[in-house]
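> the following comprises the amino acid sequence and a computationally predicted model.
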Amino acid sequence: MIPTYPLHITNHSSVKPINCNIYNMTSPPALKDTNLFKPIKVGSIELQNRLAFAPTTRFRNTDDFIATNLIKKHYTDRAENNGGLLITEATFVSPQAGLYPNGPMIQTNQQAEAWKQVVDAVHSKGTCIAMQLWHLGRAANAKTLKEHGVPYLAPSAEYFDKDRKKVAIESENELREFTIDEVNQIIEDFKQGAINAIDVSGFDFVEIHSAHMYTLAQFIDIASNHRTDEYGGSIENRTRLALEVVDALIDAVGADKVGIRISPYATFQGGSGAESKLMHPIAQYAYLYSELERRGREGKRLAYVHSVEPRVALGVDVEDSPEYSTEWVRQIWKGVLIRAGGYLHQPNYEKLIRDVSLDDRTLIGVSRYYTSNPDLVHRLKNGLELTKYDRNTFYTGGNYGYNTWGKYGEVAKGMDSNNAKLETLSLV
């Protein structure tokens, strides 16, 4: 059973009411006649539309990193009348992958069985679901790791900011470089996580998190990888671990069940970005896309590649960001491509309509407006206004700001009399 005991969550007397303002868009277009609402085959599965719920980090799990019924309801609500693809929040493949309090994990049978209930509920609505597999590296919290007896590891002993270094020193868990044995363990942890997700939980796909300067991206990026062994130096060496994880998962669960997320232009958590004086993202990442395409031509084509657009830095739109062409990604990778990043923030969804219409193999990934619009598919299809999300509730615990959003025409539940004691919420 999914646990039903209370989580440690924010005292909601100090939380601002949910912002239920309708997104300020004049007569949003109905997208029902666009490519977004045409079926597409992903791996061996046909989706009914081309909208994906991009991975959205949340902390609604138990202290033992087990999914709760809050999570089950969250994904089930967004699976109703959908038919597309939901991708879970990033999920730790093991304690050694790094830990955030109340994040999800897929290592133990109990964790996998809890996720199975989520998957079964989503499938009952006719929608598909993928699990994103996560390894943190230097992005982890040294103090939390110390409390669980886990060392603080990265490709190289290079902190990305002073705060992380300060916490590591104070916790007596300073950052050090992965040994070769520990690098091999990363591969094994991803492999076992994929097996648990597909064979036990019943997910349709697993998505390798190789974006936003977590472990695999830290190995790829020249700014964070100063190794001199077979995992450092050249582009081929720095990309080696990501491709070894890809190959291990292909062997374990099949290429048609594997996706990978990549953010070539990310500057979050110390990423090089397009303005880097060390190496341009096209130079760093074209090799990775090329190797994925080579595998596809050899009969091991991944279900999809998930690319983050340069106009977004993690979950935040970049103000006045330069326009970088990502056409090179489409030129290299010829399989199914999920493109994510700020697509619902442009007037009349102009970039969304343009990009989903460029070919017959593109999906559009969105996340922030999926948090505040459980019926997002219905709204986009029929040209209905969107409810603005509330960033203040993204990383709090409990139900508030998570499952309290209404469908179109409904009033968000928020802090009404039926939800006044959320700090002792029974996870139903």
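Sure, I can see it.

> drop to CA atoms for contacts and neighbour counts, all remaining ones
Fine.

> what ranges does the stretch 51-200 of the chain have for its helices?
Remark: helices assigned in the stretch 51-200 of the chain by DSSP state H, counting those that start in this stretch are 69-79, 109-123, 142-147, 162-170, 180-195.

> for the fourth one, buried residues please.
Burial within helix 162-170, assessed by neighbour count using 16 or more other CA atoms under 10 Å, is assigned to 164-165, 167-168.

> what of the last one?
Of all the residues in helix 180-195, those buried under the rule 16+ other CA under 10 Å are 186-195.

> ok, and what's touching stretch 172-190?
Outside stretch 172-190, the residues that touch it by CA atoms under 8 Å, 6 or more residues apart in numbering are 93-94, 97, 133, 135, 138, 142-143, 146, 151-159, 165, 168, 241, 244-245, 248-249.

> repeat that with 6 Å
Residues from elsewhere that reach stretch 172-190 (CA atoms under 6 Å, 6 or more residues apart in numbering): 93, 142, 152-157, 168, 245.

> try stretch 39-46
Outside stretch 39-46, the residues touching it (CA under 6 Å, 6+ apart) are 47-49, 256, 303.

> please compare the first structure with the one that follows:
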Amino acid sequence: MTNTAQSTETGHSTDTAHSPLLTPYAARGLDLPNRLVMAPMTRFRAAEDGTPLPVVAEYYAQRADAGLLVSEGIWPHRRGQSGWRIPGLETEAHVAGWRTVTEAVHARGGRIYAQLMHGGRQGHPRSRLLGDVPAGPSAVPTPSPVHVKDGKAEAPVPREMTTADIRTAIDDHVAAARNALRAGFDGVEIHGANSYLTHQFLADNTNLRSDAYGRERTLFAVELVTAVAEAIGAHRLGLRLSPGNPQFGMAERNPGPVYRALVDTLDPLGLAYLHLTDNDAYPALADLRPRWHGTLIANVGENHAPTSQAQGERVLTEGLADLVSYGRAFLTHPDLPARIAVHDPLATPIDMAHLYTHGAEGYTDYPTLEGERRAGRRDAAVAAL
């Protein structure tokens, strides 16, 4: 049945069935009021020990009308910390801090997954609580300077992970996933994209190993996903991948065979979803969609302009995905579903000066559509005086 409401402020008819982005979606582990997913985005709003600041609860609660929220990347253990004031899910303080967030989201009727983000080679002794050199699949440093707590610095040469280190990293993810559920998250997403640990095992230039994890570059991802799925239930677990993404010096000359093999192996597990970014050189959505029989979330804005309403709708109507994740549009439009309903141009600019600071400014102070309309009425009233 079409749900149509007349806006008394604008006179526009809002037909929430008009956009496929606003249609409900239900599948294994998911029961969503719309197909808009808020993509995970690092914002540096944690205390120095990795506990999310109080303002984080307001930020996610403001965006709870999304079909699904995926949190910013959270380190599973300080061994995987990639940056200063990025949040963690290791300690009881972390669990309590995130519980405040999930309760605020649930009070607004929302759903939220925790993204677990192990930095691997990403990081620097000056941005890690342990003060040590990070470890990755191979001793290959990030080519560009990295953020540290007092500015930027050249990336260190990472330590090559031993087999014991790999087992520990998997165990850390399992413990953090359990902590996520204790904190009230509805599920967990493993960050296997955008140059972090799992992606480093998949890529050509960051995995130079001669052991089984080098000969079969999908092995770490398979073992990790399987272990976490066994611990919390596959229906509560998603995986994000970015085949061919060159961010932070990643190189994948021919990603197709690697990711086809990975998807074919993981598809039978029955995960909650696969969260996949497309790439100009490798059309991952078109190639992998037929191989994935569960829910697929598409992200088409990575390394491009922010995703528009029309782009998201096209992904759905072409059958390339079931859900669409939006990043920058959700940063500046906390009420994104309401704006999609009235075809708002989504033109609110990002406050770049406060994007990666630690307070409410540039974080929870973006206006809603209703707020903008009220401001317009106030301006009109002032002008009439």
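In hand now; what should we look at? All of these numbers come straight from a predicted model, not from anything done at the bench.

> about what we covered before: TSV for the buried residues of helix 180-195 of the first structure, including distance to T57 of the first structure?
Compiled in TSV, the buried residues of helix 180-195 of the first structure are given as follows (distance: CA to CA, whole Å):
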residue	distance to T57 of the first structure
I186	21
I187	22
E188	23
D189	20
F190	18
K191	21
Q192	21
G193	18
A194	19
I195	22
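
> who's in contact with the counterpart of F205 of the first structure in the second structure?
With TM-score structural alignment as the criterion, F205 of the first structure lines up with G187 in the second structure. By CA under 6 Å, 6+ apart, G187 of the second structure lies in contact with 113, 236-237.

> at 8 Å instead, please
112-114, 180-181, 236-238.

> buried ones among those residues?
112-114, 180-181, 236-238.

> out of those, which are inside strands?
112-114, 237-238 (DSSP state E).

> which of the contacts of stretch 172-190 of the first structure fall in strands?
153-154.

> from L239 of the second structure, how far out is the residue positioned nearest the centre of the second structure?
With the centre of the second structure defined as its mean C-alpha position, the nearest residue by CA atoms, centre = their mean is P40, 2.3 Å away. Separation of P40 of the second structure from L239 of the second structure (CA to CA, to the nearest Å): 12 Å.

> quick check: closest non-adjacent residue to the corresponding residue of the first structure for P125 of the second structure.
Under the alignment (TM-score structural alignment), P125 of the second structure pairs with A142 of the first structure. Spatial nearest neighbour of A142 of the first structure, chain neighbours left out: A168 (5.0 Å); criterion: CA to CA, 6 or more residues apart in numbering.

> pretty sure that neighbour sits against A140.
No: counting by CA atoms under 8 Å, A140 is not a contact partner of A168 of the first structure; they are 10.1 Å apart.

> list the contacts of the match of P125 of the second structure.
Applying CA under 8 Å, 6+ apart to A142 of the first structure gives the contacts 151-152, 164, 167-168, 171, 173-175.

> for stretch 260-273 of the second structure, measure first residue to last.
By CA to CA, one end of stretch 260-273 of the second structure lies 16 Å from the other end.

> what lies in contact with it?
In contact with stretch 260-273 of the second structure (CA under 8 Å, 6+ apart) are residues 28-30, 218, 221-222, 226, 229, 234-239, 288, 291-297.
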